[in-house]
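1. Structure, please.
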Amino acid sequence: MIVINLDVMMAKRKVGLAELAGKVGITNANLSILKNNKAKAVRLETLDAICKALQCQPGDILEYVENPEEE
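-> Coordinates of the predicted model:
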């Protein structure tokens, strides 16, 4: 399963939800869904904008973790 560690990167960069949403060009609600790991999909355009705003790589935000429920 893919885990979105956006909250960790936002904390490292000391960027708030509203500030990042403004820089990325998405709503606070949609960014909150990503931040809370509730998203089912992420547009590459959005991921690109997040990485640009936080000056990071996609791998800093996205992580693959084995899901024990699938075994």
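
2. For the rest of this, base every contact and every neighbour count on C-alpha atoms.
-> OK.

3. hey, where'd the strands end up in this protein?
-> For the chain, strands defined by DSSP state E occupy the ranges 2-4, 62-64.

4. highest average neighbour count across those?
-> Compared across these, strand 2-4 shows the largest average neighbour count, a mean of 16 (mean count of other C-alpha atoms under 10 Å).

5. To compare with the earlier structure, here is another sequence to fold:
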Amino acid sequence: MGESAEHRIEVHLDEVLAARGMTLVELSAIVGVTVANLSILKNGHARAVRFSTLTAICDALDCSPGELLTVTKPT
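-> Purely as a prediction, here's the structure:
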């Protein structure tokens, strides 16, 4: 898989935030990650996520990584 290859990871941050009644701004304050960086993740444009950041997001949203991220089938 080259650097330019498209990934098949889908991010479900919007859905989890809505289910928890939380905004991206609130999550940002809790997690200590900028709204801009969370927005990049939320929109599926992130190239990487630190495990420490993923852990903090999961802790704040009381969820597992599998609720935030899924892998789609190849087309």
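
6. Got a TM-score for the pair?
-> After superposition, the two chains reach a TM-score of 0.91 (TM-score structural alignment, normalised by the length of structure 1), with 68 aligned residues with a C-alpha RMSD of 0.7 Å.

7. related to what we said a few turns ago, rebuild the strands of structure 1 as CSV, extending it with distance to residue 54 of structure 1.
-> Listed next are these as CSV, based on distance: least, C-alpha to C-alpha, whole Å:
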stretch, distance to residue 54 of structure 1
strand 2-4, 14
strand 62-64, 14
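
8. now for residue 58 of structure 2: what does it line up with in structure 1?
-> In structure 1, the residue matched to residue 58 of structure 2 (TM-score structural alignment) is residue 51.

9. Kindly report the same for residue 15 of structure 2.
-> For residue 15 of structure 2, the aligned residue in structure 1 is residue 8 (criterion: TM-score structural alignment).

10. What number of neighbouring residues does that match come out with?
-> For residue 8 of structure 1, the count of nearby residues is 13 (other C-alpha atoms under 10 Å).

11. separation between it and residue 68 of structure 1?
-> As for residue 8 of structure 1, its distance to residue 68 of structure 1 is 23 Å (criterion: C-alpha to C-alpha, to the nearest Å).

12. What's residue 24 of structure 2 aligned with over in structure 1?
-> Aligned partner of residue 24 of structure 2 by TM-score structural alignment: residue 17.

13. and residue 51 of structure 2, what is it in contact with?
-> By C-alpha atoms under 8 Å, 6 or more residues apart in numbering, the contact list for residue 51 of structure 2 is empty.
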